[in-house]
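Fold the following and give me the result.
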Amino acid sequence: MRLASAFWVSALLRRADLAGAVAVVRRRGDEVAGAIWVVVDRLDGTIDLHVPAPQSLVDEDASDDRRFETVAARAEPAAVEARIASEVRFDPDLWVVEVEDRAGRSFVEPPPIDPNAPPPARPVWPPRD
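Okay, the predicted model is just below:
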């Protein structure tokens, strides 16, 4: 069973704080099932954006942890803000969390999925000898 969005965001804020980064909720979404987007401000004029990974990129045997993919790395803030605004119009239950960290840490666990990596191997059933 997946953790409620509000609880998961609270844990993310705590992880960032314990690591010495600043994290704030920019937009509050649905308490239970809202999607969560994580914006990482690298404090050098660039921003990373981590969004929920499509289920096709997630290993079927993985736990119920939320999985993320990086859709913008070292991007211009205006482009990321436009994408967020567009998504909010589509999904009013969206959470947006912003992390300020010079090292670019997002504090999402497990780490974001690389969309360019090959998909996980499918198990063969029945097993072949």
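
From here on, just use CA atoms for contacts and neighbour counts.
Fine.

what's the spacing between the residue lying closest to Ile113 once chain neighbours are set aside and Val96?
Nearest residue to Ile113 in three dimensions, chain neighbours excluded: Glu69, at 4.4 Å (C-alpha to C-alpha, 6 or more residues apart in numbering). Taking C-alpha to C-alpha, to the nearest Å as the measure, Glu69 falls 15 Å from Val96.

can you check Thr70 too?
Counting by C-alpha to C-alpha - Thr70 and Val96 are separated by 14 Å.

and if you look at Ala103?
Counting by C-alpha to C-alpha, the gap from Ala103 to Val96 is 20 Å.

When these two are compared, which one has more neighbours?
Val96 (21 against 11; other C-alpha atoms under 10 Å).

Count the neighbours of Arg27 for me.
That count, for Arg27 with other C-alpha under 10 Å as the rule, works out to 15.

cool, and Asp48?
The burial count for Asp48: 23, using other C-alpha under 10 Å.

Could you say which helix or strand holds it?
Applying DSSP states H and E as the criterion places Asp48 in strand 47-52.

Please provide the structure for the following sequence as well, for comparison with the first:
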Amino acid sequence: MRLRTDIFVSALMRRVFARGDFAAVEAKGAEEAGAVFVRQVFRDGTESLFAPAPQSFFEADESGRRLFEARLERVGSDAVAEAIGRERRFDGDLWVVSIETDDLGDILDFAGAEPKDDGFFRR
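Got it, this is the predicted structure:
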């Protein structure tokens, strides 16, 4: 069973702040099951966009964790905003979380990577 999206986002933001980084919810979607997009902002002004991984990654994984994949990496903010706009036209219930950090490796689980057993998002 997967956490409600609002609880996942709240925990994600607490984790970011605990590291000394900054996060903000840019767009709030469906509280129960909205998709989460993460906009990573780097110090040099470039951004990356991470989206939910395709459903095929979840068939073998029944832990309930949310897996992400990179959609755009280190591009201008306009390119990220345009991609989010396209996604919002397709799915108005999505969430957008902006995180100012140079490394998301210990904050998000990425498709194809070994799961981290940190006790934070696991059951």
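
Thr8 of structure 2 belongs to a strand, doesn't it?
Quick fix: residue 8 of structure 2 is Phe, not Thr. No - applying DSSP: H, G, I helix; E, B strand; the rest coil, one finds Phe8 of structure 2 to be helix, outside a strand.

Can you give me the distance of it to Glu32 of structure 2?
10 Å.

which strands and helices sit next to the longest strand along structure 2?
If you go by DSSP state E, structure 2 has its longest strand at strand 67-75. Counting contacts by 3 or more C-alpha pairs under 8 Å, 6 or more residues apart in numbering; DSSP states H and E, strand 67-75 of structure 2 packs against strand 47-52, strand 109-110.

What segments of structure 2 are helices?
Secondary structure of structure 2 (DSSP state H): helices at 5-18, 77-90.

want to throw these into JSON lines with distance to Ile107 of structure 2?
Converted to JSON lines, the helices of structure 2 look like this (distance: least, C-alpha to C-alpha, whole Å):
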{"stretch": "helix 5-18", "distance to Ile107 of structure 2": "7"}
{"stretch": "helix 77-90", "distance to Ile107 of structure 2": "20"}
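
residues contacting Thr101 of structure 2?
21-22, 40-43 (C-alpha atoms under 8 Å, 6 or more residues apart in numbering).

whoops, Pro112 of structure 1 was the one
Taking C-alpha under 8 Å, 6+ apart, one finds 50, 67-70 in contact with Pro112 of structure 1.

one more time with 10 Å
If you count contacts by C-alpha atoms under 10 Å, 6 or more residues apart in numbering, Pro112 of structure 1 has them with 50-53, 66-71, 106.

Need the contact partners of the longest strand of structure 2.
36-42, 44-55, 57-58, 61, 79-80, 83, 108-113, 115.

Give me the range in structure 1 that that strand lines up against.
The alignment of strand 67-75 of structure 2 onto structure 1 (TM-score structural alignment) spans residues 67-75.

That stretch: which residues count as buried?
Residues 67-72 are the ones in stretch 67-75 of structure 1 that count as buried (16 or more other C-alpha atoms under 10 Å).

Pick the one among these closest to Arg89 of structure 1.
Sorting those by distance to Arg89 of structure 1 puts Val71 at the head of the list, at 18.6 Å, by C-alpha to C-alpha.

For Ala4 of structure 1, see how far away that closest one is.
To Ala4 of structure 1, Val71 of structure 1 is 23 Å away according to C-alpha to C-alpha.
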